[in-house]
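[1] dropping a prediction and its sequence here:
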Amino acid sequence: MSDRPPLWLPVAAAQDGLLTRRQLRRLGLSSDYVDTQLDARRWQEVSSTVLGTTTGVLTRRQLMWAGVLHAGERSALGGLTALERHGLERWHRDEITVLVEKSHNLEPIKGIHFVETRRPIPLLTASTALPTWRVEPAALLWAGYEPVTRSAYGLLSACVQQGLTTAIRLDSWITRMRPLRRAKPFRRLLGELAEGTQSAAERDVLTMCDTFRLPRPDRQKRRRDSGGRLRYTDAEWTLADGRVVVLEVDGGFHMHVEHWSADIERERQLIATGLIVIRCSAIELREHPERIVRDLRRLGVVESSA
């Protein structure tokens, strides 16, 4: 018997253990060879075109490979799946998104959403082994078609806040992505992000102040809490008597027990330094900003003279 490794092994190793029938034919391996592996249960059939050289449930990365291999050479991971690959946190979706060219008639694979697009997929794909769209087109296209406007703004803000890209790069890609839904409001948002707005919630705070004629607050200001730790406040106003009112905005992830507990400690230790701290949810900030304005005014934040 030959000690040489099988011809398919390097290809499979580069694709997390997955191969296509076409790749095997190119290597000179017959359908009988494939059937022998399947019958012996050394391999598994993932789809009519994709084979797994391991058994058991596919890992998430293997499922990503299965999607792009099944869709063919001119396909790539897109949307939130592409951003997950680039390191985006707290925007996980179980379903994997694979972008394919228009008029692609594909056999479905459970857990994979094949999305048709007329965009030039190869030109927008990053230089990675697993074909994945670049951060900017992936984020902008997802945000452009997301039904919930706030989620669209939140995603772009998260990409900038988490360091995946910059507001300037996203803005330049809007031109390259023409036509793009919501292009004008996206440019306004990115302009604010470039000036220092770090999240959709911060943008809503500025909108609230402008609407109700409150002075714009200082944002992401560095503070030492009572334990000596460095903190960044969401928004704060310095009153005429020298007191400082802080508004902390809780997003959805703050509802998780570990975040909620940490927020309580953070609030207590900021109050212990003499700050006046009030909190609101991101939903309340968007849906009922007048309630927050009422309480800020009662605490001494006066109407802006501008």
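    Thanks, I have the structure now.
[2] switch to C-alpha atoms for all contacts and neighbour counts from now on
    Will do.
[3] the strand ranked longest in the chain: what's the following helix or strand?
    For the chain, the strand with the greatest residue count under DSSP state E is strand 230-238. Using DSSP states H and E, the helix or strand that follows strand 230-238 towards the C-terminus is strand 244-250.
[4] got another, please set it beside the one above:
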Amino acid sequence: MWDQQAGILTRRQALAAGLTDEAIDAQVGAARWQRVYPGVLATFSGPVGREAQLWAAVLFAGTGAVLSHETAAELHKLVSEPAEVVHISIPVGRSVRARPGIVLHRSRNVERLRHPVLEPPRTKLEETVLDLTQTSPDLDSAIGWLVKAVASRRTTATRLLEALTARHRVRWRRELTNALSDVADGCHSMLELRYARAVERAHRLPHGCRQRRRGSWYDDVAYIDFGVLVELDGRAAHAGERVFRDHRRDNAAVLSGAKVLRYGLADVTRRPCVVAGEVATVLRSAGWVGHPRSCGPGCPLPQQRGDSPVPRHG
């Protein structure tokens, strides 16, 4: 049993396996075993590794407990670094005494949220992502979890939407549903999502094709009918190899006859109206017969007669 639990077992499990209290205490007294939490033992001496830590925490939390939130995200490889504390969800009505290093969340649907196979017990990937949206400090952070999950290719916008729909109480339900629509359309980063909303949609530019494959490259936004590409770079600085790849991609696009515009995070978040004007100018030079529209008061683009301001989406 303890081999399947990274060398961790509860005193109750040890007794059920035929050991006596005296035998257990003798192992601990001889420093061959060690106590991790009250009633939870490591059947080895020395450091308690990460997997053993997680098993110890979830076994301490008891019946129905599952690893969740940031800890489940770690196990699903949605984050690269473990959180400083272990997050565990337990059924409503269970009473578990808090311990340092463990954060307890209570849920009415732990059994439904639990992954049916993976061990140690954890929430399903989609439920993990939705849990994280609900504990996020703001809407942008919540949407960021949706974007990260789909960009990781470990789930899809459709599966996340199904899980979202199945939940009865969801903070920011409408906004998260709208965000999943953009993610399904190919927005694989918060920068790409902001461009779609604050630049393209808010100023009524043509709808671009997201993540279009071109040879060995993927174009962030392609206005195919006009031969115009928009590349979006969310990092403040690039490593040299990344810069080289970006230049090769841009050069390949230009050689194929495309016009390439490249914008960073500051451009899209601080100057979306200016970006929209520049993209519109290039599109019109390539044959677009439409006109960009003002997104509201303070936007330098012209307000067309009969237009109403386009709302910005959160």
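    Done, it's in. For clarity, every value in this text was computed on a predicted model and none was experimentally measured.
[5] who are the packing partners of the longest strand of the first structure?
    helix 200-211, strand 218-224, strand 244-250 (3 or more CA pairs under 8 Å, 6 or more residues apart in numbering; DSSP states H and E).
[6] among the ones you listed, which is nearest Ala167 of the first structure?
    Ala167 of the first structure sits nearest to helix 200-211 of all those, at 13.1 Å, using CA to CA.
[7] so what touches the closest one?
    150, 153-154, 157, 189, 192, 197, 214-217, 219, 234-235, 249, 251, 282, 285-286, 289, 293 (CA atoms under 8 Å, 6 or more residues apart in numbering).
[8] quick one: buried residues of it?
    For helix 200-211 of the first structure, the neighbour count (16 or more other CA atoms under 10 Å) marks Ala200, Ala201, Glu202, Arg203, Asp204, Val205, Leu206, Thr207, Met208, Cys209 as buried.
[9] and stretch 90-103 of the first structure, by the same measure?
    Buried positions in stretch 90-103 of the first structure, judged by neighbour count with 16+ other CA under 10 Å: Ile96, Thr97, Val98, Leu99, Val100, Glu101.
[10] how near is Trp43 of the first structure to Gln37 of the first structure?
    Per CA to CA, to the nearest Å, Trp43 of the first structure is found 6 Å from Gln37 of the first structure.
[11] give me the more crowded residue out of these two.
    The residue with more neighbours, out of Trp43 of the first structure and Gln37, is Trp43; 20 against 14, by other CA atoms under 10 Å.
[12] tally of neighbours for Leu19 of the first structure?
    Residues lying near Leu19 of the first structure (other CA under 10 Å) number 26.
[13] now do the longest strand of the first structure and strand 218-224, the angle between them.
    Relative orientation of strand 230-238 of the first structure versus strand 218-224 (axes from the mean of the first three to the mean of the last three CA atoms, to 10 degrees): 130 degrees.
[14] flag every buried residue along strand 230-238 of the first structure.
    Within strand 230-238 of the first structure, the residues that count as buried by 16+ other CA under 10 Å are Thr233, Asp234, Ala235, Glu236, Trp237.
[15] who are the contact partners of the fourth one?
    Contact analysis of Glu236 of the first structure by CA under 8 Å, 6+ apart lists Pro217, Asp218, Arg219, Lys221, Val244, Val245, Val246, Leu247.
[16] to Arg297 of the first structure, which of the helices and strands packed on strand 230-238 of the first structure lies closest?
    With CA to CA as the measure, strand 244-250 is the member of those nearest Arg297 of the first structure (10.4 Å).
[17] contacts for the closest one, please.
    201, 233-239, 275-282, 285, 296, 299, 301.
[18] likewise for stretch 65-80 of the first structure?
    In this structure, residues lying in contact with stretch 65-80 of the first structure by CA under 8 Å, 6+ apart are 15-16, 18-20, 46-47, 49-50, 64, 91-93, 96-101, 106, 109, 112, 114, 121-122, 125, 130-133, 138-139, 141-142.
[19] change it to 6 Å
    Identification of contacts with stretch 65-80 of the first structure by CA atoms under 6 Å, 6 or more residues apart in numbering yields Thr49, Val50, Thr97, Val98, Leu99, Val100, Pro131, Thr132, Trp133, Ala138, Trp142.
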